[in-house]
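**Student:** my questions concern the predicted model and sequence given below.
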Amino acid sequence: MSCGLPRNLDADADVDADATLPAITVPPAAQAYRRGSLWQKGRGERLIELAGVRRGELVLDLGCGTGGLTQQLAELVGPGGRVVGIDPDEARIALALETAVAPNLEFQVGTAETLGEIARGRPVDLVFSNFVFHWIRDKRAVLRRLRGLLHPAGRIVVQCVSSLPVLVGELSRLADPSGERILRDFAFEDAAAIAHHVEGAGLQLIRLEEQQGTHVYPTLDALLTWWRATTHDRFDPRAIEPAALARFAEQHNEGGAFLVHETFCWFEARIPPAHAWGRRG
């Protein structure tokens, strides 16, 4: 699971899209996220292929994290296109800016509520979002907002986790018996619920697939580091009793590795043809 947007996006947050980012110290969790999100990145590269990115397009990367996929999108749209990566996490945006050299690429600290400012009046050709929607509680409201940004022929391509992986749920509750402190920001929904939200937002569902995937972590420390980064330090392995952690490791060690089995889905949505025609006029 990616940790792109760890805030509830149905809040009335307001971020100045043109504000200059202050110098900040990048915390270890953001650094760990960049190093440990290889599975998500691989799935994101597949999502880029499915999105069919074209040269000259305006692309919005919602929940861009540290910007690895955003840079790939910028290469695909070419010098005549533009890609904007948006994420509410200042530390991850700071890391993204360290390697953002392409003139057609920019990063902004913000949320779904501030996207209109970032688009600057030009219709968006593609909204791309990789492993972020499971953070969004009011998915239908966000999809409506994204619909309002689209070019009549534009599309929204999203990939997200459908349910909490059993292994990380168990791990979380070792540090937090109720699980509420660590897991409260997630808003998992299955493919059927996602389809309902898409249609309820006035969009046409073009494709929807639910799949199974597996993260492989070669050591217990690698698993703990990834989950701590994903939860923005809400998960703290130091809160786990050593004996309990040892039992967990013994129970879940599979040939020396730790496997996180995950159900996720991806979809493509567009403005219905009749509505798109009306917007052209």
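**Tutor:** Looks like it came in fine.
**Student:** contacts, neighbours, all on C-alpha from now
**Tutor:** Fine.
**Student:** now the end-to-end length of stretch 101-114.
**Tutor:** 24 Å (C-alpha to C-alpha, to the nearest Å).
**Student:** could you do stretch 111-130 as well?
**Tutor:** OK, stretch 111-130 end separation, C-alpha to C-alpha: 15 Å.
**Student:** over to stretch 117-136?
**Tutor:** Note: stretch 117-136 ends 20 Å apart using C-alpha to C-alpha.
**Student:** buried sites along it?
**Tutor:** Neighbour counts using 16 or more other C-alpha atoms under 10 Å place 118-119, 123-136 of stretch 117-136 among the buried residues.
**Student:** show the residue spans covered by the strands in the stretch 101-250 of the chain.
**Tutor:** 105-109, 124-130, 150-161, 204-217 (DSSP state E, counting those that start in this stretch).
**Student:** quick check: next helix or strand after whatever helix or strand Arg35 lives in?
**Tutor:** Using DSSP states H and E, Arg35 sits in helix 28-36. The first helix or strand that comes after helix 28-36 along the chain, using DSSP H and E, is helix 38-51.
**Student:** take the one below as the second:
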Amino acid sequence: MSTLPVLNNADMYHHYSDVQFRDGCSVIHEMLKPKRGESILDLGCGTGRLTMQLASLVGDSGRVVGVDPDSCRIAVANEQLKKMDDIPVTFQLGSIREALPLGPFDGIFSNYVFHWFERAERAEMMHQMYDSLKPGGRLTFVLETNQPQPNAIIRDIFRLTEPNLDEESASGMKMDVPSVWLQHCSDAGFLVELSEVFRTEKAGPNLDAILQFLKASIPNFQPIKLTDDGLHELDSRYKTGNGDEVAFSLTVLKVLARKPQES
């Protein structure tokens, strides 16, 4: 069964996930382009911020399902849902296997999720997503790649907190080059219509905000392991000069793929 890592600190994640939220909104509007009346799956929906964005686009005649394996995040999402007017959103605990019976969908959206999947699970995951889509349905996802970047604060944080581990072992993220992900899409039967690799520059209000987001996002991350010297090094390297703001970069892959129409 394909699984995502169960993460803690859901409220903290909801509060500190602005960077990923902005990227997700961009991909929704520029690549997935949900239409009114469509059914959309948000795979790895977290606390549901982007799920709500999807719901606003499909309207009352549409349907959005958000799935996530973290019960705490699903609880936060459902609490947020209670504050909204009646909107066509359902949150489901689980992953793609649990979402299969809820389809078929016109589109699947996933934001900064796939690099958490174990490599041995990815082929099955792609085939399950293919099976979850209607003919002509779209798959859109965003993920981090392992291509080098010059301003990688996360890499440096793990170098300081887990000096005896490589970045993948320390973070749990299984990042690969873009061609690996595009091949997974093709092997499952998808037609890749658009793929883009870009380095995105990000900023946080301060170093603590970045550390809190990592604590909420990454299993076993312990910012307490950062020494005063380590904190000073990070501040010196990544502060922008605009107060306590810190800036960093990620190398990201965005993909739009489509399930062929039935002949």
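**Tutor:** Alright, I've got the coordinates. Predicted model only: the values in this text are computed from it and were never measured.
**Student:** let me see the TM-score of these two.
**Tutor:** Once the chains are laid over each other, their TM-score by TM-score structural alignment, normalised by the length of the second structure reads 0.87; 249 aligned residues with a C-alpha RMSD of 2.2 Å.
**Student:** what residues does the helix holding Arg35 of the first structure touch?
**Tutor:** By C-alpha atoms under 8 Å, 6 or more residues apart in numbering, the list of residues contacting helix 28-36 of the first structure from outside reads Cys3, Thr66, Ala91, Arg92, Leu95, Thr225, Trp226, Arg228, Ala229, Thr230, His232, Asp233.
**Student:** between these, which is nearest Arg140 of the first structure?
**Tutor:** Cys3 (20.2 Å; C-alpha to C-alpha).
**Student:** top of the contacts of helix 28-36 of the first structure by neighbour count?
**Tutor:** For the contacts of helix 28-36 of the first structure, the largest number of neighbours (other C-alpha atoms under 10 Å) sits with Thr66, at 29 neighbours.
**Student:** and stretch 43-58 of the first structure, end to end?
**Tutor:** Terminal-residue distance, stretch 43-58 of the first structure (C-alpha to C-alpha): 22 Å.
**Student:** now it: buried residues?
**Tutor:** Buried residues in stretch 43-58 of the first structure, counted by 16+ other C-alpha under 10 Å: Gly44, Glu45, Leu47, Ile48, Ala51, Val53, Arg55, Gly56, Glu57, Leu58.
**Student:** correct me if wrong: the last one contacts Gly80.
**Tutor:** No. Distance between Leu58 of the first structure and Gly80: 9.2 Å, which falls outside the contact criterion (C-alpha atoms under 8 Å).
**Student:** follow-up on the earlier one: now the contacts of helix 28-36 of the first structure as a markdown table including distance to Arg155 of the first structure?
**Tutor:** Formatted as a markdown table, those follow (distance: C-alpha to C-alpha, whole Å):
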| residue | distance to Arg155 of the first structure |
| --- | --- |
| Cys3 | 23 |
| Thr66 | 23 |
| Ala91 | 29 |
| Arg92 | 26 |
| Leu95 | 28 |
| Thr225 | 35 |
| Trp226 | 31 |
| Arg228 | 33 |
| Ala229 | 30 |
| Thr230 | 28 |
| His232 | 30 |
| Asp233 | 34 |
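**Student:** between those residues, which is nearest His261 of the first structure?
**Tutor:** The closest of those, once distances to His261 of the first structure are taken by C-alpha to C-alpha, is Trp226, at 14.4 Å.
**Student:** so what's the spatially closest residue to Ser39 of the second structure that is not a sequence neighbour up against?
**Tutor:** Nearest in space to Ser39 of the second structure, with sequence neighbours left out and distances taken as C-alpha to C-alpha, 6 or more residues apart in numbering, is Arg63 at 4.6 Å. Contacts were defined as C-alpha under 8 Å, 6+ apart; by that measure Arg63 of the second structure touches Gly37, Glu38, Ser39, Ile40, Ala55, Pro88, Val89.
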